[in-house]
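*Asks:* Predicted model, plus sequence, below.
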Amino acid sequence: MGRRVSEGGFKRGYRKRNVRRRGVRTRLKQVGAAQTASLFIIPGRGSFRHGSCGDRVFVYWGILRVHWFKWATFSLLGAVAAAASAQSRLPAPPAPELIISPQLRPHEVQESDMPVFSVADDVRTDEDGKLILTGKAEVRRIDSVVKGDRIDYQRDTGQVDVQGSGLIMRDGTIVNSSSFSYNMDGETGEITAPTFILGEGGGSGRAEFGEIFSRDHMRLTEAFYVACPCPEPAWHITSPRVDFYIDKNEGVARNGVLFFKGVPILASPYLSFPLRKERKSGFLLPTYGGSSNSGLELSVPYYFNLAPNYDLTLTPRFMAKRGVQLGTEFRYLGSDYEGQLTGTYLNKDRRADTDRWMYRWQHNHNLGNGFYSAIDLHRVSDDDYYRDFTSLGLNEASIDSIPSMATLGWSGSKYWQAHVQTLTYQTLQDRTAQYSRLPQYDKLPELYVRGARYNWGGFDLTSDNYATQFKMPKYRDPFHPYPYNPSLFPRQSYDGQRVSSYNSIAYPIIRAGWYMVPKAAMHLSQYHTDWHGFALGADGYNGRLPGTPRTQSRALPLLSLDTGMTFERPTSLFGNAAIQTLEPRLYYLYVPYRDQASIPIYDTSIASFNFAQAFEENLFSGGWDRIANANQLTLGLTSRWLDESTGAERLSLSVAQRLYFENQKVTMPGAKPRTSTKSDYLLGVNAALTDKLDLRFDAQVNPESRERNRMSAGVRWQPKRLALLALNYRYERDPAQLVDPSVVNAINYIDNSKEQMSLSGQWPLSSKIFAVGRVDYSLQEKRSTQLVLGFEYKGDCCWVARTVYQRYAVSEQTTNTAVFFQLELLGLGSLGTDPLGMLSKAINGYQSVTPPIPETTTYERYE
């Protein structure tokens, strides 16, 4: 099987060069220091001596020489010099500093310079010069180790013949056998009934016979292989012939069979699998499942490891109700750039009777000297693409707008930055809905320049400047049936240009326990508008709204004062020592009125009123096509209870309200202005009652009617690992009702209020069975928008089985149902569609029942 790493692993694997270790690190110096009475240094390769220390014999051949007399002399002189220097030094010696600990590193050693070290209970030579070692015999080089009860070692050729308890170790790979023949110089040999552990990947197994052709290539006959580190693995691969290619990170099994619990579940005449946690070309494990939208599904991806810095995945996907779709993903990485290209194509969808496709190109590039570029191009063939082809998950099925962006920017200055950007949208309509959405305006292009200087003589200066060309894409009229007559119902839009500049100066005064930030700003903007599809203008210009100028400008000053204080006192919370804070805050804002009724709305909407927006300069969000007049004061108060020993926040209570000193005069088109003198109350509560139980509550309440306009609440309980329950509630009144409550009586009014509840969790039913699930219910629509129910079974060792059922709404009137199965074999991969990504998104805090197998290295079996 192939192996494909994630994008993060793909990047790390390229940037961190993997240098192969050329052998076991030598410890000759340590041995020499500890065994000086029994180690003899021999200058030549053809002669030997032996000495004893008890019953053991140590023999060493090579070019290494140790001059003990010189070493002792220099050590003695160094000690004397150090003592004299220390005595003459007047000040106290500096404190010792931390030093970097030495690390094991790969070694590159020439074959001709490689010394050999041998150990045995008895050592002798025959008349041909062959060294015969018996009794716990070892032959060591810096690149390999050979052990056995008896070793016949030919020093001239590097040939070793081992009898009894044989072992070969090289690059972290260990092979055991009762007898084998191996050439340490040529790295070839034959092994009878070997058992093995492969390098840092940790794969292991056994065979009837093994052949070593090189350091990179080993062949096993009648092999049994498993990559799971358990004593009794649940799965294994058997094959009459298996070839291991170490450098390629590939194992190839001829006529291989994958067994699970003794039952064959996959057979192939050519089965390829990875030996390490690295990328390799080949077929990835197939995925299968089924949904009501597409029928039975089967995908067989093939992964191409083209180069260390780019790769390609092709995924044929068979859908019984639609046909065969081809998907592709190409990823690349350079020293100054990175990106990926994805796409799918389905020729003649059987259900839609048309071609279906999707493409997306994402690219980021560092051009140098502070310049950079970014591209994100994304398009689909039709409105229903994501609704039809989303297999698992609600997120993609609910996509209703696809942005595409291209940016060229510069950030090479400490105080200035700029970019030019194009931004276009593809609006996906829901054909089953009662109304359609107007598309967003494209920005073709937008120029942005920002300057900022903080603490410049105590002042903070900022300047944000935009120049944008807006264009409305062509669309079908949402208020008339298809097809309609363009001459009777022309498309209406107001394309044009907007130039705006926001400049501010503030003088923050921050002291212990209080702060004050006076601020003055000026917003300048100019519009040049082309009105399309509207009635004849009063001045005779065809296509202009009556009384609306083609070019207009606006200048508005903004003055604000933000101030607050913090008080503390010791107290207790639930019997535990705590510190309570009291944090009052006042924010005054003044913005004079300017008539803006004739200014077009390009990218501005009413902002949601919350704790953050209550202290903002404008009640509209977006591109400032509307700037509300303001003479108002926002009052806020927060109290926190902090754990005295850890500083962790256990409880916080917040409240805020805005007081208006004049009526609202600037509104969105068709909206009624506010006339009340007080805003809604904002209430917030967050409580970590214990380390396992959290509560939160936020509300926006009308001070006159005492009705809620927004509310969210949640409780989360996680008593232990793999045990989680969360209940959430959310309500949001239709924004049109907030502006004009009488809108509910209008003809054809559609209530866009949202009221939802969500219950999610993960819970152990036994020591091996775990339930996961989520239910989303819309109280407004009186229907379930998503249901996820799954069970996970954790095997004894190295396997997990999952079953996940999902039903979710893909549009206002249609739903999709999917059932998927997965068998996860740790160390090999997964059979079936992987639902973990969907479970992680659907269930906040979800944890996999199988912690990842820790990565190993060749040094874990270092000798």
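*Replies:* Nice, I can see it.
*Asks:* all contacts plus neighbour counts: C-alpha atoms, from now on.
*Replies:* Will do.
*Asks:* any idea which strand is longest in the protein?
*Replies:* For the chain, the longest strand by residue count, based on DSSP state E, is strand 514-532.
*Asks:* Figure out how far it is from the centre of its chain.
*Replies:* A distance of 37 Å separates the centroid of the chain from that of strand 514-532, by Cα atoms, centre = their mean, to the nearest Å.
*Asks:* and here's the other structure:
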Amino acid sequence: MRHDFLCRILCVLRVVPRVNFRRRMKYRPAAIILLVAANLLPGLSLLSIAASEVGKWRYCLPAPRFAEPPQASADDNLHFSADSAEAEGGRYRLWGNVLGQRGAQSLFAEQVTYDAGSETAQAQGKVRYHHGERRLFGSQADMALGNETGEISGASFWLLDKHLRGQADIVYIEGPEQMRLQSTLFTTCDEDNEFWRLKAVRLQLDQAGNVGIAHHARLELLGVPVFYTPYLSFPLAGRKTGFLLPTIGESSRSGDEFSLPWYLNIAPDKDATLTPKYMSKRGVLWDGEFRYLTARSRGDITFAYLPGDKVFGRDRSATSFNHLGDPAPGWRTSLRYQRVSDAEYLNDFGSQLNVTSITHLESRADVSYRDTYWGATVMVQKYQTLDLSRPLTSRPYARLPQIKLDMSTLRIGGGLELDARAELVRFDREGGVIGNRIDVQPSISLPMESAAAFLTPRLGFRHTRYSLQRSAPDSDTSPRRNLPLFSVDSGLFFERNLRGGGRATLQTLEPRLFYLYVPYVDQSELIVDENGASRVFDSSRPLLSIGQMFRDNRFNGADRMGDANQLSAVLSSRFLDKGGRELARASLGRIFYFSDREVTLPGKVVEMQSASNWLGEVSTHWTSSLSSRLNLEWDALESETARGNASVRYRPGPRSALNLGYRFERDRLEQTDISLMWPLWKGLSVLGRHRYSRQDSVLLESVAGFEYESCCWIFRALKRRYRVNVSEERLSDTFWFQLELKGLSSVGRDVESLLGRDILAR
């Protein structure tokens, strides 16, 4: 029986309910090539392209537009429409603009023959398959739907969200989880400008075993093969044990460098990497990393070992262990262990000034618990001193352990609130006085606030006692200190609407006063060493800032509680747009002292000024691309700047930035920092950084290089000169380059991480 239609008709094949096109099309070449692209090199997730990456393909031609099928029926049956169709028994023949649909899948062809009894279909002539962002084309397809086998010939494809296209001559589907591909290739480049493509003569894919085997795979750049392997086994999902791409570089301290990482896939939540790194001046550095990630913890263990450093003259090594966990509700754990073989290790193998200038390496372990009403933390902390010439009595104390308890604010009636915190810690080190310390600080406050003002008087008490060893023979080994504290914190909020058509529509004026009174108690003999010298376990004096002006103690740590009879005054103003976004903020403040500050750190003198230096802070963010910040400390007695830093950041686009920075501390440092990444013309950008110490008249770091980006590849190259220590006369030189094949992988040193950290960081 034959039916001719003047228009398109809908044939619902209800004789074969729930024809499962989803399973039948499960192993189309588009999906197959995607798996190959994602995993062709072991240990790498090659297709790391995220659809949300803005501007990733901005230099590519637009992807071709494909005619979209009409809205599919909501049921789970297989629907066909065609210009003409005929049926004979359970065999259906459709031709002329044939469209088969089921759910999100669509199959187009000039002619389709479907046998309902054997569940086989033959599609011929301009075969096209749509599923989500996949567009698959072929000359013909023969499918045995009953056992999910078949053959697709002359296949090409587009993955629109990945900007990926490719070809496969023949795809043999050999069951629900196995298939073979003949002569495949793919690329992310434009069709008439292929910089790279990946080819394989034959591929075997076994999803049940999560393994793929590629025969005669090669990578071509500009049509020239640059990588070939006759046999390659790789995972279809996740990672697989094998070599990663090498890293090549050069530095003046270590010479030519070449690294070849070996990746070990231990389990879905565990892996390891072993990297031998050849350095022409030093030898081979063995670098290893083990990582784990579970539902309640994550961490890594790293080690580095350089046998017989040819420059240093002996073995070198470094070890670290980092762990974070939440083993149960309310519980948190963390661990950080660091150790190096010698004091020069970070100078030789660290590449940042803030890393190489470290004098002590911290190791610590924390366990904490937080409930609705209270919290507790137990910490063990030790340090490795890198400068062994430092006296034992000048090295930091270990905390073995430190236990902290704090109570959440408790409302006790009448508007009163009760707070309390306590600490027990054991301080230890090889030389000098050691001991235990207990510190308890309860307080009661009466917060009063409205929409325009707040007032909070607070009364507190601090009890501290010690149990000391190795102290002076005639000193008290169990000293104690008891101090009351009284403070009043207050503030007002004024605001006004702005006119004039500018971006700022609201300005606030926020004066704040903070009065603090703590009586003087002599604390110079709380901790006295065997030589009779006054010591502290952990107290120090932080730099003064706007935030520090509202603390009840001008010292860090519990060994010193500063005496105070003072008033902190700060005036702040903010500018906001109509959406409530802060465009600018400015603050000016000063502390006025009504008595001398007699409590000091060992070796320091009594402070007798009647007022602190003026502090000013200004920050602006008038547009999404331009921001600035200024912090200034002005010495009114000397009529000069005591400390300050300023920065301006302009970032008009994701790959363009200009940063200007200046830091100053009187008689200590004066540094400038300029960095940029700026496009010159299509695809070509220059990048650089210049850090200079005006105090020492030396260059700290310079970076000069460029980036060229095309549709499907990026090349970056730079020369970096840096000083691992300000006192060093010579600069260290390194040359970095990186070739990134978009959608595939990259080779060379990770220039992008340096850009993200030093230039493009927000």
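*Replies:* Ah, there it is. Just so it is clear, the structure is predicted and the values come from calculations on it, not from any experiment.
*Asks:* Okay, buried residues for the longest strand of structure 1 please.
*Replies:* Neighbour counts using 16 or more other Cα atoms under 10 Å place 516, 518-519, 521-532 of strand 514-532 of structure 1 among the buried residues.
*Asks:* go on, stretch 146-164 of structure 1?
*Replies:* For stretch 146-164 of structure 1, by 16+ other Cα under 10 Å, it's 146-155, 159-164.
*Asks:* Would you verify that Leu754 of structure 2 is located in a helix?
*Replies:* Yes. Counting by DSSP: H, G, I helix; E, B strand; the rest coil, Leu754 of structure 2 is part of a helix.
*Asks:* what's the counterpart of it in structure 1?
*Replies:* Under the alignment (TM-score structural alignment), Leu754 of structure 2 pairs with Met838 of structure 1.
*Asks:* Tell me who's in contact with the closest residue to its match other than its chain neighbours.
*Replies:* Nearest residue to Met838 of structure 1, sequence neighbours excluded (Cα to Cα, 6 or more residues apart in numbering): Gly393, at 5.7 Å. Gly393 of structure 1 makes contacts with Tyr808, Met838, Ala842, as judged by Cα atoms under 8 Å, 6 or more residues apart in numbering.
*Asks:* Let me have the residues you listed in CSV, extended by distance to Gln596 of structure 1 and neighbour count.
*Replies:* Below are the contacts of Gly393 of structure 1 laid out as CSV (distance: Cα to Cα, whole Å; neighbours: other Cα atoms under 10 Å):
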residue, distance to Gln596 of structure 1, neighbour count
Tyr808, 43, 22
Met838, 46, 14
Ala842, 44, 22
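*Asks:* got these as CSV, with distance to Thr675 of structure 1 columns?
*Replies:* Formatted as CSV, the contacts of Gly393 of structure 1 follow (distance: Cα to Cα, whole Å):
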residue, distance to Thr675 of structure 1
Tyr808, 42
Met838, 47
Ala842, 42
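*Asks:* Out of the residues you listed, the closest to Ala506 of structure 1 would be?
*Replies:* Ala842 (43.4 Å; Cα to Cα).
*Asks:* The closest one contacts Val772, doesn't it?
*Replies:* No. Counting by Cα atoms under 8 Å, Ala842 of structure 1 does not reach Val772; the two are 10.0 Å apart.
*Asks:* Now the common contact residues for those two.
*Replies:* By Cα under 8 Å, 6+ apart, the residues touching both Ala842 of structure 1 and Val772 are Ser760.
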